[in-house]
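Chemist: What shape does this take:
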Amino acid sequence: MSDLRLRLGQNLGLLLAIGLFLLFWLVYNGLHPRGFSTAVLIQNANESFVIGAVAMAQTVPVLAGGLDLSVGSVMTLVNCLASLTVSGTPTQMLFGIVLCLATGAAAGWLNGAIVVYGRIQPIIATLASGAVYIGLALFMRPTPGGEIDDDLAWAMTNDITEFCATFGLFDDGEAAWLQPIGWIPMPVVVMLALIFLVWIPFRNSVTGRGVYAIGSSEAAAYMSGVRIDRCKIAAFTLAGFFAGAGGLYLALQTSSGNADVPQAGGYTLNSIAAVVIGGTSLMGGSGGAICSLIGAMVIRAISFNFRIFDIAPLLQPLFEGIVLLGAVSIGAARVFRVKNRLELLG
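Modeler: Here you go, the predicted model:
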């Protein structure tokens, strides 16, 4: 019983985020004329993917005790690059996708190298590098535009059935096996692939455990033999990869590229909010990318309800701020409770 109570206490932030998401999402679908339909689910998944990927990107440096203010800029840079490269023959599109993801990872690696070898605080280093990435994005796309392969964009922003039909992966007589899973949106499939093929292996690796150790206590991690430099660079590299995935998907969703500076800043701030709402500590050492993904879904679910209740869009930051403040307050209450217990023991 005490073990269960301990686990519930450790995951209180995540449980709160899941509860908030279910509340806002169920209310939205319950009042929507086409609520709980596949079309609404696909729309929700498309609108949530990018902020979810950017929130996951923000999480990894935060776990190491840092903060990456360039995730929105990296997302924008890759979005503009995708509008130039993800078109043409299948080979050319595959090359463009790999190039986009590699560019995101390279931008993250550069952030890590500046932090580690330049001995600059992450918040300052990434603020500067983010400005550089936005400049490169503006160089590539002074005005919104570009072209993404129509079939690829359509397939990746619909469900599994449409994806298979678009690329001719089954004949008419062989589509029955798709019925149980055909309704699942492709953004969900891609996000699950990122979680199971990238995040979970990283979290369970020696480097991933080192990132958590650094966030808990860098001095203790160093004394334990953790390779501090390698872990920090790996954390920022993975952050760039996740941000690049968000930028690539944004290009598929909009079929264009746009070096939108306010949008980049907005995604960066929302990524920090998603990290906090998901229960990941900004001090590092606890939480995870899945927690932040749930936090991002809470933010999106709030925005969904504005369409139902016809509330002025300018009030959206107010409600998001209230939710964020509530999440932070609960986390602070846990800290004070631990402090009071320590005082009693002393």
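Chemist: Only C-alpha atoms from now on, for both contacts and neighbour counts.
Modeler: Fine.
Chemist: Next, the buried residues of stretch 129-141.
Modeler: 129, 130, 131, 132, 133, 134, 135, 136, 137, 138, 140, 141 (16 or more other C-alpha atoms under 10 Å).
Chemist: Stretch 95-106 too?
Modeler: Neighbour-count burial for stretch 95-106 flags 96, 97, 99, 100, 101, 102, 103, 104, 105, 106 (criterion: 16+ other C-alpha under 10 Å).
Chemist: Now the strand or helix carrying residue 215: buried residues?
Modeler: Per DSSP states H and E, residue 215 falls inside helix 206-216. Within helix 206-216, the residues that qualify as buried by neighbour count (16+ other C-alpha under 10 Å) are 207, 208, 210, 211, 212, 213, 214, 215, 216.
Chemist: cool, and stretch 149-167?
Modeler: By 16+ other C-alpha under 10 Å, the buried positions in stretch 149-167 come out as 149, 152-164.
Chemist: Also stretch 87-96?
Modeler: Within stretch 87-96, the residues scored as buried using 16+ other C-alpha under 10 Å are 87, 93, 96.
Chemist: who touches the second one in this structure?
Modeler: Contacts here follow C-alpha atoms under 8 Å, 6 or more residues apart in numbering; on that basis residue 93 touches 85, 86, 87.
Chemist: Assumed the last one was part of a helix.
Modeler: Okay, so that is residue 87. No. Counting by DSSP: H, G, I helix; E, B strand; the rest coil, residue 87 falls outside a helix, being coil.
Chemist: For the protein, which residue occupies the most central location?
Modeler: Nearest to the geometric centre of the chain sits residue 53, at 2.4 Å (C-alpha atoms, centre = their mean).
Chemist: Second chain to compare with the first, below:
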Amino acid sequence: MSSLCQKILRNRGFTGALVLFLVLFLGYHVLHPRGFSTAVFIQNSNESVAIAFVAMAQTVPVLMGGLDLSVGAVMTLTSCIASVVVTGTPLQMMLGMLLTLACGAGFGLMNGLIVVYGRIQPIIATLATGAIAIGLALVIRPSPGGDIDPDLNWALTNSVWDLVDTFGGNPDAAWLAPVANLPVPLLILVTVAFGVWLPFKRTVTGRTVYSIGSSESSAFMSGLPIARAKIAAFTLAGFFASCGGLYLAIQTSSGNADVTQAGAYTLNSIAAVVLGGTSLLGGIGGAIGSLIGALILRVISFYFRILSIDPLLQPLIEGMVLLVAVSLGALRTFRIKNKLELFR
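Modeler: Next up, the predicted model:
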């Protein structure tokens, strides 16, 4: 058997998610009145970035066999923070973006410390800290608002051509032509996913995260840094959630402490994780797969628009997709002969 076939078999969940996404995405553009155009591609990318980042944030705790119910709230909190600090001169805006990401990572670090040293189950700890995040967001933004620089908004929510043109470059340069029509939101997403997640996954800490999900007792007996891995996992989750919050603030030019939005993003992140091939039991999957799972959820919502599906039916369809996704994630339990393996 070739090495490619072996990789596909080892990553059946991710492969299935990728194929499903490609089929749905191509079908969507076939049915779309404007077909596959740069404008439609940019619009699709803008609508997908926040949920993709939150799905990646959810992935890391799930790989350890837990859930982070605060990711949507952290995204909302950092969106509100960004709406206040990402303004002024280019240097001030850069510092504001760094501060926003640091706040998200810091909140994730707090989650990790509570779980590790407070010995509280992640789902309980993050349920409480999520409420704290929403409370802080309401203090920062009692009502929606913000003052994001319009040039920054335009440059980061359009094509590479627009990005270069906005900041004084030559958008018609020959070297830029191959990528000029690519959406900047998609490039941001891919850069963070491959620049942050893949290096982390290959570290001892990253491998320990997978080991904890497979069998925490075995990881402990092997001398792996379990406490460090758990803290790092929640910190990374907070960072990814803040990436989503920062982009959402730039995209909308505002911050909004919306409780309903936070809850919806958290629930959809769980569905995206499962759709992307990550097991809710831990130890199997990855953030790239969750990114694909998030894109699948978004493409399904795109179909609602072009097929003019009754808004009253949309929650029903989304709920059925969520149910199917979680059911697929639970199939692993039926393949385990010794049920004690589920509690390792």
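Chemist: hang on, the earlier thing: for the helix holding residue 215 of the first structure, give me the average deviation versus the second structure.
Modeler: With mean C-alpha distance after the TM-score superposition for the first structure, helix 206-216 of the first structure departs from the second structure by a mean of 0.7 Å once superposed.
Chemist: In the second structure, what stretch matches whatever helix or strand comes next after that helix?
Modeler: Per DSSP H and E, the first helix or strand lying C-terminal to helix 206-216 of the first structure is helix 218-223. Helix 218-223 of the first structure corresponds to residues 216-221 in the second structure, going by TM-score structural alignment.
Chemist: Spatially nearest residue to the alignment partner in the first structure of residue 255 of the second structure, not counting backbone neighbours?
Modeler: Matched by TM-score structural alignment, residue 255 of the second structure corresponds to residue 257 in the first structure. Closest residue to residue 257 of the first structure apart from its sequence neighbours, by C-alpha to C-alpha, 6 or more residues apart in numbering: residue 80 at 4.3 Å.
Chemist: Residue 147 of the first structure versus that neighbour, what's the distance?
Modeler: As for residue 80 of the first structure, its distance to residue 147 of the first structure is 10 Å (criterion: C-alpha to C-alpha, to the nearest Å).
Chemist: Have a look at the two and say which one is more surrounded.
Modeler: Each of residue 80 of the first structure and residue 147 has its neighbours counted (other C-alpha atoms under 10 Å); residue 80 has more, 32 against 18.
Chemist: Which residues are in contact with that one?
Modeler: 137, 140, 141, 251, 256, 257, 258, 259.
Chemist: Can I take it that the first one is in a strand?
Modeler: What it means is residue 137 of the first structure. No. Remark: residue 137 of the first structure does not belong to a strand; assigned using three-state DSSP, it is helix.
Chemist: Check the mean deviation of the helix or strand where residue 128 of the second structure lies from the first structure.
Modeler: If you go by DSSP H and E, residue 128 of the second structure is part of helix 122-140. Superposed on the first structure, helix 122-140 of the second structure shows a mean distance of 0.4 Å to its aligned residues (mean C-alpha distance after the TM-score superposition for the first structure).
Chemist: how about stretch 150-166 of the second structure, aligned to which bit of the first structure?
Modeler: Taking TM-score structural alignment, stretch 150-166 of the second structure hits residues 150-166 over in the first structure.
Chemist: re the thing from before, now the buried residues of stretch 149-167 of the first structure as a markdown table including secondary structure?
Modeler: Output for those, formatted as a markdown table (three-state DSSP):
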| residue | secondary structure |
| --- | --- |
| 149 | coil |
| 152 | helix |
| 153 | helix |
| 154 | helix |
| 155 | helix |
| 156 | helix |
| 157 | coil |
| 158 | coil |
| 159 | strand |
| 160 | helix |
| 161 | helix |
| 162 | helix |
| 163 | helix |
| 164 | helix |
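Chemist: Let me have those in a markdown table, extended by distance to residue 177 of the first structure.
Modeler: Converted to a markdown table, these look like this (distance: C-alpha to C-alpha, whole Å):
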| residue | distance to residue 177 of the first structure |
| --- | --- |
| 149 | 28 |
| 152 | 23 |
| 153 | 24 |
| 154 | 22 |
| 155 | 19 |
| 156 | 20 |
| 157 | 21 |
| 158 | 18 |
| 159 | 15 |
| 160 | 12 |
| 161 | 10 |
| 162 | 14 |
| 163 | 14 |
| 164 | 12 |
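Chemist: Tell me the one among those nearest to residue 324 of the first structure.
Modeler: residue 157 (29.3 Å; C-alpha to C-alpha).
Chemist: my guess is that closest one contacts residue 46, does it?
Modeler: Yes. In this structure, residue 157 of the first structure is within contact of residue 46 by C-alpha atoms under 8 Å, at 6.4 Å.
Chemist: For residue 257 of the second structure, grab the count of nearby residues.
Modeler: Counted with other C-alpha under 10 Å, residue 257 of the second structure comes out at 27.
Chemist: from what I can see it touches residue 141, true?
Modeler: Yes. Contact criterion C-alpha under 8 Å: residue 257 of the second structure and residue 141 qualify, at 6.2 Å.
Chemist: How far off centre is stretch 61-81 of the second structure?
Modeler: Computed by C-alpha atoms, centre = their mean, to the nearest Å, the chain-centroid distance of stretch 61-81 of the second structure equals 9 Å.
Chemist: what do you get for stretch 292-307 of the first structure?
Modeler: Put simply, stretch 292-307 of the first structure sits 13 Å off its chain's centre (C-alpha atoms, centre = their mean).
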